[in-house]
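In: Prediction below, plus the sequence it came from.
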Amino acid sequence: MMQVRIGIKQEYLAAVAHSLAKILADEFVLYTKTRKAHWCVTGPDFHSKHLFFEDQYKQLEEIVDEVAERIRALGHFPPATLKEYLALTHLTEQSREKNNSAGHIRELLADHESILVHLRENINDYVTAFHDAGSSDYITGLMETHEKMAWMLRAHLE
């Protein structure tokens, strides 16, 4: 594989790529759980929540692709199997809530908030420890997207 020469040491590129791989795993698990909510939601608000979850999983589908492409831009290959995602994620596949809209929303909201905490923990390290302002900027934007998605979920519970 051709070496990436973008002004960041190779070991730093590897460290950021590994960190982004964990984010990718989280995003893929959340995407899958949001798809499940879209498919499995029940109740009198089925139609509106079915469409709402569809909008959310489409946003997450784009995020998954963008994170994987960011890893490739740094000269590394992203994880791309379910086994790898499950080994890297800090989320759980297990559903603890009811299959109604409120149950799905509570669970998805908790995952978005967990991802937000993880993203915030990495923003400064990308710049200070690894000299990668681009990846720091990228996950700042990603954080803002998750904040908005979490707000949309939270609004359904208030």
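Out: On my side now, so go ahead.
In: CA atoms for contacts and neighbours, from now on please.
Out: OK.
In: Centre-most residue in this structure?
Out: By CA atoms, centre = their mean, the chain has its centre lying nearest to residue 27, at 2.6 Å.
In: Report the contact partners of that one.
Out: Residue 27 makes contact with 60, 63-64, according to CA atoms under 8 Å, 6 or more residues apart in numbering.
In: ok, and the closest non-adjacent residue to residue 107?
Out: Distances taken as CA to CA, 6 or more residues apart in numbering place residue 97 nearest to residue 107, at 6.8 Å, with adjacent residues excluded.
In: where do the helices sit along this structure?
Out: Along the chain, the segments classed as helices by DSSP state H run 10-40, 46-73, 82-88, 101-128, 133-155.
In: Below is an additional structure, to be compared with the one above:
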Amino acid sequence: MSVIDIKTPSDLDSNKVGSVADALNHVLADTFALYLKTKNFHWHVSGPHFRDYHLLFEDQASEIFSITDEVAERVRKIGKATLHSIGEIFQLQSIEDNDKEFVKPEEMLKELASDNRKLVTSLREAKILADKAGDNASSAMIDNWTDQAERRAWFLFETGRAA
């Protein structure tokens, strides 16, 4: 996806924020992919820890979904276009879908922990670009999203230890 300049007034250099917008659009695609996978596992978890995992996945899915609008609106605020469709999400996502009919609960925990860590890596890369562009607001927002993803990965890891 090429980043389209929508000419939003800003003191930021349009060329520099293009790389930030591109990185944020990748983050957004991964956020949607992670959201849907987390909801998938929420819907399909089973076993003796059903209630705990079901509620954990629901809480995490809600948190993940809540940042999608923030990410997309940040891209728009810096004067660029964001995602338009599921097709674009598919093109940009690096977090892989899980279409298996059955996934063991322990595997769900491990996979989601790993995916949240992948999101952290993407967020750190976006932060570097935001800092280079002098985009303090994106940088600060990325810090919050990184902390949330690290917390989710930690909860999933610790929950999986007992499984």
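Out: Perfect, I can see it now. This is a predicted model, so every value here is computed, not measured.
In: Any idea what the TM-score is?
Out: Overlay of the two chains. TM-score (TM-score structural alignment, normalised by the length of the first structure): 0.90; 157 aligned residues with a CA RMSD of 1.9 Å.
In: picking that back up, just name the most buried of the helices of the first structure.
Out: Stretch with highest mean neighbour count among the helices of the first structure: helix 10-40 (a mean of 21; mean count of other CA atoms under 10 Å).
In: For the residue of the first structure most remote from its centre, give its distance to residue 117 of the first structure.
Out: Distance from the C-alpha centroid of the first structure, by CA atoms, centre = their mean, peaks at residue 44 (29.3 Å). Relative to residue 117 of the first structure, residue 44 of the first structure is positioned 33 Å away (CA to CA, to the nearest Å).
In: now swap in residue 151 of the first structure and tell me
Out: 15 Å.
In: what's the counterpart of residue 46 of the second structure in the first structure?
Out: Counting by TM-score structural alignment, residue 46 of the second structure lines up with residue 42 in the first structure.
In: Can you verify my assumption that its match contacts residue 101?
Out: Yes: the pair residue 42 of the first structure / residue 101 is scored as a contact, 6.8 Å apart, by CA atoms under 8 Å.
In: still on that earlier bit, residue contacts, the match of residue 46 of the second structure?
Out: Shown in contact with residue 42 of the first structure (CA under 8 Å, 6+ apart): 99-101.
In: 10 Å instead, please
Out: Counting by CA atoms under 10 Å, 6 or more residues apart in numbering, residue 42 of the first structure touches 49-50, 98-102, 104.
In: ok, now residue 2 of the first structure?
Out: By CA under 10 Å, 6+ apart, residue 2 of the first structure lies in contact with residue 75.
In: Just give the nearest non-adjacent residue to residue 159 of the second structure, would you?
Out: Counting by CA to CA, 6+ apart, residue 159 of the second structure lies nearest to residue 109, which is 7.5 Å off, once chain neighbours are set aside.
In: check contacts around the equivalent of that neighbour over in the first structure.
Out: Here residue 109 of the second structure is matched to residue 105 in the first structure, going by TM-score structural alignment. Listed by CA under 10 Å, 6+ apart, the contact set of residue 105 of the first structure reads 34, 37, 41, 49, 53, 97-99, 111, 150, 152-157.
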